[in-house]
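> Have a look at this fold, sequence not included:
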C-alpha cells in the first residue's frame, strides 16, 4: 500500500463525504507544480480552481504572510488594520470605483454573495434575476441563485422570488428585469457551466436595464476576477461599471478571503452598522496576502502573461477536440466523443491536473505565472492523453 492510498483510506473514515473520494493526497507545491505524498509531480493547471494565482510557494506571498503572522493574524471587527485599509483602497482603484464606494471583506466567495443578497434586500425589493447555468455558491442564500437542480433541490425551500433566464438571451433579460427587480446577479464568464462567456453587448444590456429600472447589477467575479482573464476584472473588457462585485478565489492567492465591492455612495450606504458582519473577514493576515497578490500581478505583468499564454489554446486543433473557449487563463477544452472525466483521469496519470467541469469539457485555470513552455508541454501531451481516454471509455 502506498502512502497516498493509506491516507485516502483514512480520509474516508474521518471526513464528511461531501466531496467524494479525493483524486490525490498532495504534499507540496512549487511554482506551477505540485507533488503528491508518493513523490509524483504534476503540472497544476487547476490551481485550486482559480485560487493559487501566484502558483505555489511564491516568495512574495510567503514573505508577506510570514511577516504579517509575526505582527498580528486576527484582531476582530471591533478594530481595523492597515493591511485591510490598503487592500480596500487598492481594490477600489483597480475597479475604477467612483467616490463613495466601499469594500466589505469576508472569508469566501459564497459569503461575498450572501452580503450581496442582503445588499439587494435593502433596496426594498425582493426579486432577484440570475442566469441558467449559474453557480454562486453552496450556502443557502447563494444556493438560491445557483441554477443546477441537483445542488438546489435537496435543500429547498430556499429564499423565494429568484428568476432564472437563459444566458445570452437578450429578450428574456428584457422581460425579466423590471421595476420589481432588486438585483441582477451574473458571472461575466460562467465557470461551472463549462467556461461560457457572456458577450460585451449582453453585459452592456444588463447595465442598461438595471439602471433603467433601478435594480442593482451585481457581477460575480469570484472566479473571473484578479487577473484571471487578462483584465483585473472580466467585466472591464465590456467597459461597464456594476453596482456591486463579488470577489474571492485568486484574491488571497490561497489564503481564504472574499470581498463585496460596492460602487458609489448610494449603493455603499444600503447596508448600515449592525446589518451585516463577520468574525474572520478582513483579518490582517488575509489582507496582507491580498496586497502581495495584487502587487505581484502588477509587478510581473501577469495580466499580460494571462493573455499571451492563454492565447496558445485559441488555435488548438486536435482529434477529439471540437472547440476551445474562454479568455486569459480561464479556459475550456470541449471534447468530441471522449468523456471529460476519462480525459481528466488520463491527464492526471500523465502528470497534469485539469478539471472535468462538464461531461464533455475540461476546465483549465492555471496559476497566472504559467509559462508558455509549461503549457506547451501539456499541449504536446494532449493527443496521447485523449487517446488513452478514448480507449478507456
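Right, received. Where do you want to start? Note that the structure is predicted; figures quoted are calculated from it, not measured.

> C-alpha from now on. contacts and neighbour counts both.
Fine.

> Please name every helix or strand in contact with the strand or helix carrying residue 295.
Per DSSP states H and E: residue 295 is located in helix 284-299. The contact analysis (3 or more Cα pairs under 8 Å, 6 or more residues apart in numbering; DSSP states H and E) places helix 284-299 against helix 59-71, helix 82-94.

> in the strand or helix carrying residue 373, what's buried?
In this assignment (DSSP H and E), residue 373 forms part of helix 372-392. By neighbour count with 16 or more other Cα atoms under 10 Å, helix 372-392 contains the buried residues 375, 378-379, 382, 385-386, 388-390.

> Quick one: distance of it to the chain centre.
25 Å (Cα atoms, centre = their mean, to the nearest Å).

> Name the residues that touch that helix?
Outside helix 372-392, the residues that touch it by Cα atoms under 8 Å, 6 or more residues apart in numbering are 43, 309, 312, 318-320, 337-339, 342-343, 345-347, 350, 352.

> Distance to residue 147 and mean neighbour count added to the helices and strands packed on helix 284-299, as CSV?
As requested, these are exported to CSV (distance: least, Cα to Cα, whole Å; neighbours: other Cα atoms under 10 Å):
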stretch, distance to residue 147, mean neighbour count
helix 59-71, 35, 16
helix 82-94, 29, 17
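
> possible to save these as JSON lines with distance to residue 294?
Output for the helices and strands packed on helix 284-299, formatted as JSON lines (distance: least, Cα to Cα, whole Å):
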{"stretch": "helix 59-71", "distance to residue 294": "10"}
{"stretch": "helix 82-94", "distance to residue 294": "8"}
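
> And here is the other one:
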C-alpha cells in the first residue's frame, strides 16, 4: 500500500501531511514504515508528555480495558471518581467536568462562565474577552473565541459574544464594558507564536476581573499538565483563575479534556446543562491518573524547568546569525528565525528530527517531558545545523 496516496484518496483535505508514516515509538523516539528513527520534539503537539511505551501508563490502560471500557454518564465508574479527586486536589479547584478535547473543554468553560453570569445578572452580560494571537479550538464557537483573523473565514455565521484585546493593559481596559462576563487567556500562546504573557498584564487581568466580578478562564490546553515546569502555565504568575480548561497531555495519548472550576462556580451547572458521551471514559481516565501520578512526583517538574533552561542556554551559547529570539517557559519553546519555519521543519525531518511550527517564522518545540538532556542536545544540534545552513 502507498500510504500517502491512500491518504489523498480517502482522507478529507484538512491536513497537509508531511511525507512520513509512523508505526511505533519508544521513549522519545518514533519509527516510520521503513524503521527509520526520529527524535520527537513535538510529542503529538504536547500530548505524549510521558513519551512512548511508558510501562506504567500502558499497564493502567490495559487493566481498565479488561474490566470495562465504557459506561454511560448515567452511571459512575471508579477511575473517573479517582481522577476527579486527584485532579481537583492537584489543581486546587472545587469540581471538574471531563470531556474529550481542548476545543470541547473550552466550549464547556465558555458555557460555564455565561451560565454563572446569567444566573447572577440575567441577560446581556455574556461577552467573553480573548487575546489577539490566541487559539482556543476548531469548533464554530472556539474559532470565534480565537483572536486570529485568519481563522475567521468560510464558516459564517459564527457564535457571537466575543471581543479581542491586544496583550496590553490599555487595550484591555478599553475593551472592558458592562456586557463582559469573562476574560480568557493562555499563559503561553502556543499556536500564536509561543508568546508568554507578561506578569504585569496577567496581574492586571486578575485585578480588573476581581473589581468587576468578571471571571478569568485560563486555557491550559497546551501549556498545562506540567508543560511549563509547573502544573499549569498560570502557576508561573502566582495567580489562580475561576475556570481552567485543559486537555492534550492529560490523557497521555488518549483523548481527554477537562473543565475545572473554583468554589464560586461549583454549583453553576445543573442537571442537563452540559454533557459528553465519552467524557470521563474509564480507559482514558485510567491513563490520565498515571499521567498525574508521574508529573506530581517530587522533583519531576523541576527537571522540566531545567530542561527548558538547557534549550535557552544552548542557543545563547551558539550565537546564531539566523535566530532572532528563543522564548517560552519550561518545555514549551519557540525559536523565531530569519526564514521560513516550514522549510526548517521539512529539512530536520529528513535528518530524523520532528519539530512543530507556530506561524511563518517560529519553530515550536514541545518534546516529551521525560526527554533527557542528551536527547535534547542531539536534536538541537540537528536544528541548529539546518537553521544555520539557510
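Done, it's in. As the structure is a computational prediction, the values presented were derived from the model and not from experiment.

> TM-score of the superposition?
Remark: TM-score between the superposed chains equals 0.94 [TM-score structural alignment, normalised by the length of the second structure]; 379 aligned residues with a Cα RMSD of 1.3 Å.

> picking up where we left off before, ok, which of the helices and strands packed on helix 284-299 of the first structure comes nearest residue 331 of the first structure?
Judged by Cα to Cα, the one of those that comes nearest to residue 331 of the first structure is helix 82-94, at 23.4 Å.

> Would you enumerate the residues in contact with residue 22 of the first structure?
With Cα under 8 Å, 6+ apart as the criterion, the residues that contact residue 22 of the first structure are residue 8.

> now it, what's its secondary structure?
Of the three states, residue 22 of the first structure takes coil under DSSP: H, G, I helix; E, B strand; the rest coil.

> again with the one 5 residues further on
When states are read from three-state DSSP, the local structure at residue 27 of the first structure comes out as strand.

> Can you tell me the residue that sits opposite it in the second structure?
Superposed on the second structure with TM-score structural alignment, residue 27 of the first structure falls opposite residue 23.

> My understanding was that its match contacts residue 33; is that so?
Yes. The pair residue 23 of the second structure and residue 33 qualifies as a contact (Cα atoms under 8 Å) at a distance of 6.0 Å.

> Now do the SS call for the residue positioned nearest the centre of the first structure.
Taking Cα atoms, centre = their mean, the centroid of the first structure lies closest to residue 223, which sits 1.7 Å from it. Put simply, residue 223 of the first structure is coil when judged by three-state DSSP.

> Distance of it relative to residue 80 of the first structure?
From residue 223 of the first structure across to residue 80 of the first structure, the span is 27 Å (Cα to Cα, to the nearest Å).

> Equivalent analysis for residue 150 of the first structure, please.
40 Å.

> Which residue of the two possesses the greater neighbour count?
Looking at residue 150 of the first structure and residue 80 with other Cα atoms under 10 Å, you find the greater number of neighbours at residue 80, namely 14 against 8.

> Residue 18 of the second structure versus the alignment partner in the second structure of that one, what's the distance?
Using TM-score structural alignment as the criterion, residue 80 of the first structure maps onto residue 76 of the second structure. Per Cα to Cα, residue 76 of the second structure is found 42 Å from residue 18 of the second structure.

> Alignment lookup: residue 279 of the first structure to the second structure.
By TM-score structural alignment, residue 279 of the first structure lines up with residue 277 in the second structure.

> show me what contacts that match?
Contacts of residue 277 of the second structure were listed using Cα under 8 Å, 6+ apart, and they are 72-73.

> Let me know the secondary structure of it.
At residue 277 of the second structure the chain is in coil, as set by three-state DSSP.

> same question, residue 105 of the first structure
Taken by three-state DSSP, the conformation at residue 105 of the first structure corresponds to strand.

> got it, and residue 335 of the second structure?
Secondary structure for residue 335 of the second structure, judged by three-state DSSP, is strand.

> average distance between stretch 82-89 of the first structure and the second structure?
In the superposition with the second structure, the average deviation recorded for stretch 82-89 of the first structure is 1.3 Å (mean Cα distance after the TM-score superposition for the first structure).

> which residues are contacting that stretch?
Contacts of stretch 82-89 of the first structure (Cα under 8 Å, 6+ apart): 102-103, 282-284, 287-288, 290-291.

> can you give me the helices for the stretch 51-200 of the first structure?
Taking DSSP state H, counting those that start in this stretch to define them, one finds helices in the stretch 51-200 of the first structure at 59-71, 82-94, 109-121, 140-144, 149-152, 170-176, 200-213.

> Can you report how many residues lie near residue 291 of the second structure?
24.

> Counterpart of it over in the first structure?
Alignment note (TM-score structural alignment): residue 291 of the second structure maps to residue 293 of the first structure.

> Equivalent analysis for residue 308 of the second structure, please.
So, by TM-score structural alignment, residue 308 of the second structure is matched to residue 310.

> In this structure that match contacts residue 332, no?
No. Between residue 310 of the first structure and residue 332 there is no contact under Cα under 8 Å: 10.7 Å.

> shared neighbours of these two, anything?
Shared contacts of residue 310 of the first structure and residue 332 (Cα under 8 Å, 6+ apart): none.

> related to what we said a few turns ago, closest one to residue 299 of the first structure among the helices of the stretch 51-200 of the first structure?
Evaluated with Cα to Cα, the helices of the stretch 51-200 of the first structure place helix 59-71 nearest to residue 299 of the first structure, the distance being 10.8 Å.

> matching residues in the second structure for the closest one?
Aligned by TM-score structural alignment, helix 59-71 of the first structure corresponds to residues 55-67 of the second structure.

> Touching the matching stretch from outside, list them.
Taking Cα under 8 Å, 6+ apart as the rule, stretch 55-67 of the second structure contacts 252, 282-284, 286-287, 290-291.
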